[in-house]
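Chemist: Below is the sequence, then the predicted model.
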Amino acid sequence: MSAETDLDDAEVIRRARRDSAAFSVLFDRHAPALHRYVTRRLGDSMADDIVAETFLTAFRRLGRYDTDYRDARPWLYGIAANLIGKHHRAEVRAYLSLARTGVDEVAESYADRVEARVTASAAQRDLVRALAALASKDREVMLRQAGQGHRLRGRRSGLRHAARRERSGHRAVLRHPRQHDLSLSRLADGLPAGPVHQR
C-alpha cells in the first residue's frame, strides 16, 4: 500500500475503478480534513454521517470523476457541501412543519403516535358502524356532505358554530336514526337537526 500512498488522487481513482480496495487510500488521505470541515459547519454529531455519505457518494461516482484533475479534494468537498445543504434544507422544512402543525415528530414519542392511531382506528370503526345503520339514501347524503366539507376545510368562519350547534343532534340521530325520524337530506340543506315535521 505504501506505493499507492505516493500516487496522486487521480491515479488512486483510476486504480479504485478496477480494485475497490484502492479507494481506502483516498479515504485515509482526505477523511480527517473533511471531518473537520463538516464539524465546523454542522457540529460533531452530524460529521461522521456526512463524511461517510460523502465517501459513499464518491465511491459510487468513481466512473464519472475527471482524472485530468489530480487532486480530488475539491470534488469531495463539493459532495460534502451538497450534503450539508441538503441537511440544512431538511432542517428548515422540519421547522416550518413544526410551526405549521405544532407537532414535533422528533419529540413526539412512539407511544403517543401509537395511541393516536389506535384512537383514530376506534373512531373510524364507530363511524363506519353508524354509516352502515343509515338508509342508503341518507348515507349517500352524508358521504356527499363529507366530501364537500373536505373541500371547504379552509373556510372556518361560521362552520365551528354550526358544527357545535348540530353536534348533539347528530349524535342522537346516529345512535338511533329510526327514533328520530330524521331525513339527513335536511342536514345537507342546512336545516337544523331534529325531527322532520310533516305538513
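Modeler: Sure thing, it's come through.

Chemist: alpha carbons only for contacts and neighbour counts from here, please
Modeler: Will do.

Chemist: Show me the helices in this protein, by range?
Modeler: For the chain, the helices defined by DSSP state H cover 2-5, 9-18, 23-42, 44-60, 73-101, 110-133, 136-151, 159-175, 177-180, 184-188.

Chemist: Show residues contacting stretch 83-97.
Modeler: Stretch 83-97 has contacts (CA atoms under 8 Å, 6 or more residues apart in numbering) with 38, 41-42, 50, 54, 103.

Chemist: alright, now check it against this:
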Amino acid sequence: MSGKTKQLAYIALFAALTLVLGYLEATIPVPIAIPGVKLGLANIAVLIALYLMGPRWAFAVMLLKVGVTSLIIGAPSMAVYSLAGSALAYLGMYAAWRFGRLSLVAVSVIAALLHNMGQLCVAVAIMQTPALFVNLPAMVIAACITGIATGTIAFGVLRALPPLQATASGRSKTAPGDRSKTADRLANRHAAAIAAKRS
C-alpha cells in the first residue's frame, strides 16, 4: 500500500472514529453536573492523528471533531464552546508534542485541561458571570481524570496501528522549508517511539 493510500485510509478512519466517539460522548451521562465537563472521547482521534500523521492532519481532525459534535448535539450555539475548547486544547497539545519529552498521556491531560479552560472562559464571556470560575477546581480534577483515560486509550490504539514512517506527517521528506522538515522528523520520531513500545 502506497503512502498516499495509507493517508486516505487513516483520514477515513479518523472521520469514522470521530463520528462514533462524538455520538458516544453525547449519550453517556457525566456524573458531574458542571457545564463544560465532558469525557473528551472525541479527543482520542486528534491525539492519534497528531502522533501518527503530524500537526496538520491533527488540526483537520480537530475541526472535524467540532463539526461532528455540533451536528450530534443539534445546537449551533454549542459550536462556539466546542471550537474554543478544542482550539485551545490543540495548541497546548501541539506545543507539548513538539517539546518531545512528555508522554502521550501527559499531552492528553494538558489538552483536557486547556479544553475545559477554553469552554469555561467562553461561558464567562457570553454570560458575563465571572462567578462561573468557582467551577474551575472541579473542572481541573475532571480534566486530569478524562485526560489520563483518553491518553491511555489513544496510546493503546497507536500501538495497534502500523506507523506511516516517511509519510507520517502527510508530506514527503523533500518538502521545502525547515518547518516542514522539522514536523516530518517529529512525526517520524513519535511514530517510531510508539512502534518501539509494542509488546
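Modeler: Yes, it's here. All of these numbers come straight from a predicted model, not from anything done at the bench.

Chemist: Could I get the TM-score for this pair?
Modeler: The TM-score (TM-score structural alignment, normalised by the length of structure 1) is 0.29; 89 aligned residues with a CA RMSD of 4.6 Å.

Chemist: returning to what we had before: reformat the helices of structure 1 into TSV and put mean neighbour count next to each item.
Modeler: Converted to TSV, the helices of structure 1 look like this (neighbours: other CA atoms under 10 Å):
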stretch	mean neighbour count
helix 2-5	10
helix 9-18	18
helix 23-42	16
helix 44-60	17
helix 73-101	14
helix 110-133	12
helix 136-151	14
helix 159-175	14
helix 177-180	14
helix 184-188	18
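
Chemist: ok so, going back, which two among the contacts of stretch 83-97 of structure 1 are spaced furthest apart?
Modeler: 54 and 103 (31.4 Å; CA to CA).

Chemist: Name the helix or strand for residue 79 of structure 2, please.
Modeler: helix 78-99 (DSSP states H and E).

Chemist: Next secondary structure after that helix?
Modeler: Next in line after helix 78-99 of structure 2, if elements are assigned by DSSP H and E, sits helix 104-127.

Chemist: packing partners for that next one?
Modeler: helix 78-99, helix 136-160 (3 or more CA pairs under 8 Å, 6 or more residues apart in numbering; DSSP states H and E).

Chemist: for those, which one sits closest to residue 105 of structure 2?
Modeler: Residue 105 of structure 2 sits nearest to helix 136-160 of all these, at 4.3 Å, using CA to CA.

Chemist: how close does the residue nearest the centre of structure 2 get to residue 61 of structure 2?
Modeler: Nearest to the mean C-alpha position of structure 2, by CA atoms, centre = their mean, lies residue 46 at 3.2 Å. Distance of residue 46 of structure 2 to residue 61 of structure 2, given as CA to CA, to the nearest Å: 6 Å.

Chemist: still on that earlier bit, could I get the buried residue list for the helix holding residue 79 of structure 2?
Modeler: Buried residues in helix 78-99 of structure 2, counted by 16 or more other CA atoms under 10 Å: 79, 81-94, 96-98.

Chemist: and if you look at stretch 55-66 of structure 2?
Modeler: For stretch 55-66 of structure 2, by 16+ other CA under 10 Å, it's 55, 57-59, 61-66.

Chemist: Among those residues, which one lies nearest to residue 136 of structure 2?
Modeler: Nearest to residue 136 of structure 2, judged by CA to CA, of these is residue 66 at 22.6 Å.

Chemist: List the residues that contact the closest one.
Modeler: 79, 82-83, 86.
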